[in-house]
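In: Okay, structure incoming, though there's no sequence with it:
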């Protein structure tokens, strides 16, 4: 069932989204060569707890996962696309890092992700991140009342195809609100003018995941969570929680 939120609920979701933005900023600031992924998780955890919020990631166990997720953020490095577990791995100069974070505050949820390079970047990584941001921006721009879900999906997929990037099949965005994952599913590819109708009060997490190798295939790590590119190419993941409004799309996870 798809829940259409009231304007008051959108304001409450904005507060949860603000916590997410602050937690992501803290992890980005902490991400230096030599810092472990567990330390990034601790930086985000500190922000979430200080805000009186909780993590919808910690302890989450969907049907595909062999164990509950052990962190408050996903940390996906280099060829890891999404769902990377925070481990003792220490960041190195040139690592491409994607951090996904959620927060649950006063009954409402926010979810967002960023991608960045630690230290000295490869030009190709900067191009990949830029393409992923462009895909997200295009998807958000298409989230207009009166449009359909396929318009968002088509906008994202068009940018990815133009950049020569693949995207993991069967993964995309989702509805969000009282829970982190709600209906409807937000595919990262689709046909314009098709799918679920967009209306004021619909809240979505839009999250393109681009793989530089151009292939859609991926492999799952032995941890049962982390998705890796099948060819070892780099990946980037950027996400915002947004609301469809009669005034245009509203991003709820900005700082």
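Out: Noted; the coordinates are in hand. Quantities reported herein were computed from a predicted structural model and do not represent experimental measurements.
In: Going by C-alpha atoms from here, please, whenever you check contacts or count neighbours.
Out: OK.
In: Show me what counts as buried in the helix or strand hosting residue 45.
Out: Assigned by DSSP states H and E, residue 45 belongs to helix 37-50. Neighbour-count burial for helix 37-50 flags 37-45, 47-48 (criterion: 16 or more other CA atoms under 10 Å).
In: how far is that helix from where the chain is centred?
Out: Centroid displacement of helix 37-50 relative to its chain, using CA atoms, centre = their mean, to the nearest Å, is 17 Å.
In: Surely residue 252 touches residue 17?
Out: Yes. Counting by CA atoms under 8 Å, residue 17 is a contact partner of residue 252 at 5.3 Å.
In: Now do the helix holding residue 45: which elements does it pack against?
Out: When contacts are defined as 3 or more CA pairs under 8 Å, 6 or more residues apart in numbering; DSSP states H and E, helix 37-50 sits against helix 7-30, strand 73-77.
In: Take this one as well and set it beside the first:
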């Protein structure tokens, strides 16, 4: 069952999304050489407290952090800890979430720590982020879920191959519905699987977390003994970008982007829906 939100509920999700954006802004500043991933978790916890919001990651299925901190070859679900010290040249994906009045926001960014990153890492992050925006631009009334998957995969496949030979679109994890819970139907693949059909129609009131995960190698992953941390099988580094998006009668609204997605959607000739909190 796909949950359809009212405009009032979308406004609450927008409030949660802005808290997530504030968490990312604070964590981006704190992601410097010498910081631990636990330091970032504490920064995120303070932002949540300052906004009177609740974490949706902490305690979810037993997860022990307010955010996921995934460094280098960790794709998703990295657990914040004191032992992982960030170094110049690292990349870290920070997946953050918040609950406001029972409604959820969820988004991820990839941050470059210090200096000395290979150009192909910058290109990996760019490709991953832009594929997310291609998927967001496909979230239009009358399209189907597969059109979002097709836009994400199509963008990645059209890019020049990296020196490693390929971009791996992670297959075991993808986007999802979001609203009164963090993870809801429908599951959103970041590639087209024709066996799954076209999926539901996209209608106003639907909200999706659109989140491509891409590596510089394999699409295959494995979970470590902590039962959370997901790494690439070949040790290739990976990026993760995510936004929560609402489809409204006026078009898409990127709930976790400070500007509601106006600037990036304009590049696709799309006018973002009005911000209900303006």
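Out: Cool, got the structure. All figures in this text were calculated on a predicted structure; none of them were measured in a lab.
In: quick one: TM-score?
Out: The TM-score (TM-score structural alignment, normalised by the length of structure 1) is 0.94; 248 aligned residues with a CA RMSD of 1.3 Å.
In: one step back: how far apart are the helix holding residue 45 of structure 1 and its match in structure 2?
Out: Following superposition, helix 37-50 of structure 1 is found to deviate from structure 2 by 0.4 Å on average (mean CA distance after the TM-score superposition for structure 1).
In: quick revisit: pipe the helices and strands packed on helix 37-50 of structure 1 into CSV and attach mean neighbour count and distance to residue 135 of structure 1 per row.
Out: Formatted as CSV, those follow (neighbours: other CA atoms under 10 Å; distance: least, CA to CA, whole Å):
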stretch, mean neighbour count, distance to residue 135 of structure 1
helix 7-30, 22, 20
strand 73-77, 28, 19
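In: Which one, of the ones you listed, ends up nearest to residue 241 of structure 1?
Out: Minimum separation from residue 241 of structure 1 across the helices and strands packed on helix 37-50 of structure 1 (CA to CA) falls at helix 7-30, 7.3 Å.
In: before we move on, back to that, I'd like the buried residues of helix 37-50 of structure 1 laid out as CSV, including distance to residue 3 of structure 1.
Out: Output for the buried residues of helix 37-50 of structure 1, formatted as CSV (distance: CA to CA, whole Å):
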residue, distance to residue 3 of structure 1
37, 35
38, 35
39, 36
40, 33
41, 31
42, 33
43, 32
44, 29
45, 29
47, 29
48, 25
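In: which among those gets closest to residue 97 of structure 1?
Out: For those, the nearest to residue 97 of structure 1 is residue 37 (9.9 Å; CA to CA).
In: and that closest one, what is it in contact with?
Out: 75, 86-91 (CA atoms under 8 Å, 6 or more residues apart in numbering).
In: for residue 205 of structure 2, same thing?
Out: By CA under 8 Å, 6+ apart, the neighbours of residue 205 of structure 2 are 3-7, 10, 246-248.
In: rerun at 10 Å
Out: 2-7, 9-10, 246-249, 252 (CA atoms under 10 Å, 6 or more residues apart in numbering).
In: Give the buried subset of the residues you listed as a PyMOL selection command.
Out: Buried subset of the contacts of residue 205 of structure 2, written as a PyMOL selection, criterion 16+ other CA under 10 Å:
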select buried, resi 3+4+5+9+10+246+247+248+252
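In: Now the contacts of residue 205 of structure 2 in JSON lines, please, with extra columns for distance to residue 59 of structure 2.
Out: Formatted as JSON lines, the contacts of residue 205 of structure 2 follow (distance: CA to CA, whole Å):
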{"residue": "2", "distance to residue 59 of structure 2": "24"}
{"residue": "3", "distance to residue 59 of structure 2": "23"}
{"residue": "4", "distance to residue 59 of structure 2": "26"}
{"residue": "5", "distance to residue 59 of structure 2": "25"}
{"residue": "6", "distance to residue 59 of structure 2": "28"}
{"residue": "7", "distance to residue 59 of structure 2": "29"}
{"residue": "9", "distance to residue 59 of structure 2": "24"}
{"residue": "10", "distance to residue 59 of structure 2": "25"}
{"residue": "246", "distance to residue 59 of structure 2": "26"}
{"residue": "247", "distance to residue 59 of structure 2": "29"}
{"residue": "248", "distance to residue 59 of structure 2": "31"}
{"residue": "249", "distance to residue 59 of structure 2": "35"}
{"residue": "252", "distance to residue 59 of structure 2": "31"}
